[in-house]
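Colleague: Structure of the sequence below:
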Amino acid sequence: MNILLTSGARRIDFVGFFHEALKKANIEGKVIVADPDYNAPSLQAGDENYVIPHQTDEHYIEAILTICQKHNVDCLVPLNDWEVPKIAAHKKELQEQGVAVFAPDQSVVDSVRDKGNYRQLLSPIGVKAPKSYCSIATVKAALANDQIAFPLMIKPRNGSASIGVETAHKIEDIEHAYQHAVNTVKESPLDDATAKEAENNILIEEIIEGDKYSLDIFNDLEGRFCASFIRKQLQMRGGDVDRCITVHQPELVEIARKMGEHLGHAGYMNADVFFNGDDYYVIDINPRFGGGYAFSHHAGADVPSAIIALTAGKAVKEEWLTTRPNLELARHDIVVPIEKTFSELHPSR
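Modeller: Have a look, this model is predicted:
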């Protein structure tokens, strides 16, 4: 069985997780890694490694299809926000090549990538999201009517990696923060990742204060809910969770189940959830395998083994879908030399 991890970036640990899962399943195969940066650490860890066009490049999906055909790839697991819309758009084509695609359908991707849609998306299942507004005029009217209060967050509707995120503490800040977010989006790959103009891709949202949780939702290839993995965030570094503790809070478990069943996505999805002391609010949904899964893996989960079993049409073991609660975990860095162990694949050349 050959597994393709796209946009591997720094996630050497993920490559190792899939190597271990193949070994435990006694299945011969390769873990193939692709990334647009030649110096991505993960390109030093795959059995086959490819430097490909950027996720927003028009030739990105051509490179992915070429790798899948060349290596008879059995399953594909995306790891980056920007690539998921293109993989979802070409999901049927990949499936026709015999690839099990652990990514949502395009309609699901579109719905969760638009943060301005969360209240409409989640309210039918009783899950809350912050109040949000898509124009300066509407948020000023809401402020005047005491429907919302400062501080406010200004961010892209289809954001990634905290690009273009601003905070406004008074009315005079809003227009400056809004324009700065627009300019940041125009200068980033986000501008190529949506059909919206940058001016129409900004959201003004109430800030929910309180404890923050990472909520991972794993469904099978048919979109049936399988499991959730929940971690309370203790410390951040560079936009990533640096320390956390695993939790099994019933309210969050129920939110994950509701979202998994309602969205019906294939594969992995990650959400950020805040608890303000009274209610839980979903503030972000990422339709891909989140980097925070590594914490849950070290707490006992084994989703790579579940992915391999689902690809092979075999049963998923319950032990792969559980974690030990109240386990505190922290990241650490490792250093790898960057050697020319990859192939360059740029169809545009």
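Colleague: going forward, measure contacts and count neighbours with C-alpha atoms only.
Modeller: Will do.
Colleague: Run through the helices of the stretch 151-300 of the chain in chain order.
Modeller: Under the criterion DSSP state H, counting those that start in this stretch, the stretch 151-300 of the chain contains helices at 171-186, 250-263, 293-298.
Colleague: Tell me which of the ones you listed sits most buried.
Modeller: Highest mean neighbour count of the helices of the stretch 151-300 of the chain: helix 293-298, a mean of 20 (counted as mean count of other C-alpha atoms under 10 Å).
Colleague: Tell me the first helix or strand C-terminal of that helix.
Modeller: Using DSSP states H and E, the helix or strand that directly follows helix 293-298 along the chain is helix 303-311.
Colleague: and for comparison, fold this next one:
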Amino acid sequence: MSEKVCIAVTGAGGGVGQSIIKALQWAEYDVVALDSDRLATGLYAADRSYLIPRRSDREFVDKVLEICKAENCRLLFPGLDTELGVLARASTRFISAGVIPIVSSPRVVDISDNKLLTYRTLRDYGVSVPKTVDMSLWESGDGDPLPYPFVLKKRQGGSRSRDVHIIHARRDLDKFVEQGNDASMFIAQEHIDGYEYTCGSVTLNRQCIGVIVMRRTLRDGDTYKCFTVRDEIIEGEVQTLMNALEPFGPCNAQLRVRDGRPYVFEINARCSGTTAARALCGFNEPAMVADYVCHGAMPSFSIKEQALLRYWNELVVSNDSIDALTHNGSLVASKVRRM
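Modeller: Got it, this is the predicted structure:
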């Protein structure tokens, strides 16, 4: 590549956005980092960064598009779940301006954002899913929604295991309601014991190009440790799912295995917080998509089975850099020191 392609990444303060930034920089792409918070760490890890409005602001799309055009960005990777629907519905505006947002169709985004819709869609695709009940249809006099234990999750939205409750007995369910929770906003889902897997995939032209499977350990809803595994059954199930769902670019599936059979309980129509970890294992999803869209190169990968152990790393940023970003709304070549 004679000249670096410029790519914008939103959500630079979160694990997903930072993971995308790392994966693209390792592939020698030029990254412009975007976030609404002046202390978002990823803003100081890129050569150029901008403050943008929050997704709920009516100027969000206009501002992101303005920055992408000014920086001559070829692609835009969203790093926040809350931005996916907005960007999916504004994709034609970006494409008309020469910027391709790496976001799936509104249909796919809506399916991934609604756990009840996820359950019904995957079941119709023939993918194994844990039994799921709409709690808005449940009345306490009807008995228990599912055999114990089961899991209560927000039907729509939610991330990093927030609003997730394991219900072991009827007293737990009664306590959940007594605490003021609106059960109608939740779904009850069959609890499946065993290891949890996070599976990355890349789909282009409605065909799943590849899948990486990682067994993971969670801490506070984030992947704390992950271990790449080669499992033909899991890989095949995820590939079947993605070929039926037809996302665009990276799409993540979370599942558990019971009696040798994978049960998918969640999909995320975006990159994952483990994107950088996957890149280190030979499966760089952002780079594969960028190579294909920008250079016409067919995605290639070579997955290595290894363990990824996460740890905190300090990034020292000068107060002058923070002040410059705050006052100007943008920053070029921030001076940082990694400890």
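Colleague: ok so, going back, want to throw the helices of the stretch 151-300 of structure 1 into TSV with distance to Cys134 of structure 1?
Modeller: Compiled in TSV, those are given as follows (distance: least, C-alpha to C-alpha, whole Å):
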stretch	distance to Cys134 of structure 1
helix 171-186	10
helix 250-263	23
helix 293-298	32
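Colleague: For Leu5 of structure 1, find the nearest of those helices.
Modeller: Evaluated over those, closeness to Leu5 of structure 1 peaks at helix 293-298, with 14.6 Å, by C-alpha to C-alpha.
Colleague: so where is the closest one in structure 2?
Modeller: Aligned using TM-score structural alignment, helix 293-298 of structure 1 spans residues 275-280 in structure 2.
Colleague: contact partners of the matching stretch?
Modeller: Here stretch 275-280 of structure 2 makes contact (C-alpha atoms under 8 Å, 6 or more residues apart in numbering) with 16, 19-20, 22-23, 200, 212, 284-285, 308.
Colleague: dump the residue contacts of Thr322 of structure 1.
Modeller: Shown in contact with Thr322 of structure 1 (C-alpha under 8 Å, 6+ apart): 227, 229, 300-301.
Colleague: Repeat that for Leu327 of structure 1.
Modeller: Applying C-alpha under 8 Å, 6+ apart to Leu327 of structure 1 gives the contacts 245-247, 299.
Colleague: any chance of these in CSV, plus neighbour count?
Modeller: CSV is the format used below for these (neighbours: other C-alpha atoms under 10 Å):
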residue, neighbour count
Ile245, 20
Thr246, 22
Val247, 21
Ala299, 20
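Colleague: Would you format these as TSV with distance to Asn270 of structure 1 included?
Modeller: Below are these laid out as TSV (distance: C-alpha to C-alpha, whole Å):
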residue	distance to Asn270 of structure 1
Ile245	16
Thr246	15
Val247	15
Ala299	17
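Colleague: Identify the residue spatially nearest to Phe77 of structure 2, adjacent ones excluded.
Modeller: Nearest residue to Phe77 of structure 2, sequence neighbours excluded (C-alpha to C-alpha, 6 or more residues apart in numbering): Val9, at 4.8 Å.
Colleague: cool, Leu308 of structure 2 as well?
Modeller: Leaving aside its chain neighbours, Leu308 of structure 2 sits nearest to Cys226 (5.3 Å; criterion: C-alpha to C-alpha, 6+ apart).
Colleague: Tell me the residue in structure 1 aligned with the one you found.
Modeller: Superposed on structure 1 with TM-score structural alignment, Cys226 of structure 2 falls opposite Cys244.
Colleague: That match: what's it in contact with?
Modeller: Neighbouring residues of Cys244 of structure 1 by C-alpha under 8 Å, 6+ apart: 231-235, 295, 328-330.
Colleague: SS state for the residue of structure 2 most remote from its centre?
Modeller: Distance from the C-alpha centroid of structure 2, by C-alpha atoms, centre = their mean, peaks at Gly141 (38.0 Å). Of the three states, Gly141 of structure 2 takes helix under DSSP: H, G, I helix; E, B strand; the rest coil.
Colleague: Relative to Asp174 of structure 2, how far out is it?
Modeller: From Gly141 of structure 2 across to Asp174 of structure 2, the span is 12 Å (C-alpha to C-alpha, to the nearest Å).
Colleague: which residues in the stretch 1-150 of structure 2 form helices?
Modeller: Taking DSSP H, counting those that start in this stretch, the helices of the stretch 1-150 of structure 2 run over residues 15-26, 60-70, 81-89, 91-96, 106-113, 115-125.
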